[in-house]
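Peer 1: Here is my input; please provide its structure:
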Amino acid sequence: MSEVAHSALITRFYQAFQRLDAEAMAACYTDDVVFSDPAFGELRGRDAGDMWRMLTTRAKDFSLTFDNVRADERSGGAHWVATYLFSQTGNVVINDIQARFVFRDGKICEHHDQFDLWRWSRQALGFKGLLLGWTPLVRNAVRAQALKGLKAFQASR
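Peer 2: Coordinates of the predicted model:
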C-alpha cells in the first residue's frame, strides 16, 4: 500500500479512538499484531484489541487529539495526546504519546507507543507517583496492575 493509504489507516485508527470505537480500532490491526507501551509492556494479537476495548469501555472524561501523521510503504508514526480521568485516583491525566507503526497487507502489524511513565505516574498517582514513579518498583507495579485489569476484563466477557 502507498504512504497515502497508510496515513489514512493511522488517521482512521485515531478517529475511531476519538469515538471510543474499539472495534474499529482493532479492525486496523492484523490478527497477530504486536503492541507495546510503558504501561502494558508487550501485547500480542487479541490482547492488544482487548486492551483498547477495556480502555474505551472504562474511559471517563476522555478526549484525544492527534497530529503529525506520517507513513511510507512499510512504517509510520503519529503524535497523540489523551486526556482522561484516571479511575483509581480520580486524577486527570494528560498523556503525550509518540506512536510508531509497521504495516503489512494494509493493516497495522506493529504498534509501539512511547511516553514518559514517570510523568504519567505523577499525574495518575499523585504524590506517590511524584516520589516513586521513576523507580522500577512503581513501573513494575503499574504494569502488573494494567495486565491484571486486562485479564479481569477478558474474563468478564
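
Peer 1: Please make it C-alpha for all contacts and neighbour counts, starting now.
Peer 2: OK.

Peer 1: those strands in this protein, which residues are they?
Peer 2: 29-37, 41-44, 63-71, 75-86, 91-104, 107-114 (DSSP state E).

Peer 1: Now render these as TSV, adding distance to Ser156 and mean neighbour count.
Peer 2: What follows is the strands of the chain, written out as TSV (distance: least, C-alpha to C-alpha, whole Å; neighbours: other C-alpha atoms under 10 Å):
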stretch	distance to Ser156	mean neighbour count
strand 29-37	22	20
strand 41-44	19	16
strand 63-71	26	16
strand 75-86	21	18
strand 91-104	26	18
strand 107-114	26	20
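
Peer 1: closest to Asn140 out of the ones you listed?
Peer 2: Across the strands of the chain, Asn140 has its closest neighbour in strand 41-44 (9.8 Å, C-alpha to C-alpha).

Peer 1: what sits up against that closest one?
Peer 2: Strand 41-44 has contacts (C-alpha atoms under 8 Å, 6 or more residues apart in numbering) with Asp32, Val33, Val34, Phe35, Ser36, Arg143.

Peer 1: Kindly report the same for stretch 70-80.
Peer 2: Stretch 70-80 has contacts (C-alpha under 8 Å, 6+ apart) with 1-4, 6-7, 10, 64-69, 96-104.

Peer 1: for comparison, sequence B:
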Amino acid sequence: MHPNAQLLTDFYAAFARRDGDAMASYYHPDAEFSDPAFPGLRGARVTSMWRMLCERGTDLELTLVDAQADDRTGHARWEARYTFSMSGNKVLNRVSSSFEFKDGKILRQTDHFPFWTWSRQAIGPAGLLLGWTPFLRNKVQAQARRSLDKYMEERGIKGA
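Peer 2: So this is what the prediction gives:
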C-alpha cells in the first residue's frame, strides 16, 4: 500500500474512533479544507473543526469505503452515520474526498456530498424544501462558522 493511502486509512480510522488529536496530526501546518458546510478553512481552523466534530459526534459511526493515493494526490469515499445535534435527526452522509499531500501530510482536502440530500436528513422539511437554495446553504455555513469560532475561542486557539 502506498504510504499516502496508509495515511488516509489511518486518518479515517482515527475519525471512526473520534480521535480529533490523531486526525489533526495527519495535516500539514499549511492545510486547507473545504466542504459544503465548512468552506475555505485553513491551518488551525481545519484541525479545530475535526476536533470539534469528534467531541460532539457522540454517536458517530464512520465507514471508510475506499482510499487510494499516490505521491501527490489521493481520493477516499466514506460514510458517516450520526445524529445532527441541531435537529436530533439521524443522518447518513456519503462523502467523496480528494486530497493533495506535502511532506507526508494532508495539505489540501476537499469533501463533496450532495447538500440537498444531507439537508433533507439533517434539517427535515425545511431542508427538503430549501436544501437546493443558496439561502439554506449560506445559513448552514454561517452557523457552522459561528460554532467553530466559539469552539476555538473557548479553547484559546488562534486561527486564520
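
Peer 1: Take the strands of the first structure and write them to JSON lines, including distance to Gln15 of the first structure.
Peer 2: Formatted as JSON lines, these follow (distance: least, C-alpha to C-alpha, whole Å):
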{"stretch": "strand 29-37", "distance to Gln15 of the first structure": "15"}
{"stretch": "strand 41-44", "distance to Gln15 of the first structure": "22"}
{"stretch": "strand 63-71", "distance to Gln15 of the first structure": "9"}
{"stretch": "strand 75-86", "distance to Gln15 of the first structure": "11"}
{"stretch": "strand 91-104", "distance to Gln15 of the first structure": "15"}
{"stretch": "strand 107-114", "distance to Gln15 of the first structure": "15"}
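
Peer 1: nearest to Val138 of the first structure, of the ones you listed?
Peer 2: Nearest of the strands of the first structure (C-alpha to C-alpha): strand 41-44, 13.8 Å.

Peer 1: equivalent range in the second structure for the closest one?
Peer 2: The aligned range for strand 41-44 of the first structure in the second structure is 39-42, by TM-score structural alignment.

Peer 1: quick one: the closest residue to Ser7 of the first structure other than its chain neighbours from His6 of the first structure, how far?
Peer 2: Ranked by C-alpha to C-alpha, 6 or more residues apart in numbering and with sequence neighbours excluded, the top spatial neighbour of Ser7 of the first structure is Ala71, at 5.4 Å. Computed as C-alpha to C-alpha, to the nearest Å, the Ala71 of the first structure to His6 of the first structure distance reads 6 Å.

Peer 1: Likewise for Gly76 of the first structure?
Peer 2: The span separating Gly76 of the first structure from His6 of the first structure equals 7 Å under the rule C-alpha to C-alpha.

Peer 1: Common neighbours of those two, please.
Peer 2: Contacts common to Gly76 of the first structure and His6, judged by C-alpha under 8 Å, 6+ apart, are Phe103.

Peer 1: Can you mark which positions in stretch 115-131 of the first structure are buried?
Peer 2: Across stretch 115-131 of the first structure, burial judged by 16 or more other C-alpha atoms under 10 Å covers Leu117, Trp118, Arg119, Trp120, Ser121, Arg122, Gln123, Ala124, Leu125, Gly129, Leu130.

Peer 1: For Gln141 of the second structure, which residues are in contact?
Peer 2: Here Gln141 of the second structure is in contact with Pro36, Ala37, Phe38, Pro39 (C-alpha under 8 Å, 6+ apart).

Peer 1: cutoff 10 Å now
Peer 2: Asp35, Pro36, Ala37, Phe38, Pro39, Ser147 (C-alpha atoms under 10 Å, 6 or more residues apart in numbering).

Peer 1: The lengthiest helix in the second structure aligns to what range in the first structure?
Peer 2: Longest helix in the second structure, counting residues (DSSP state H): helix 134-154. Counting by TM-score structural alignment, helix 134-154 of the second structure lines up with residues 136-156 of the first structure.
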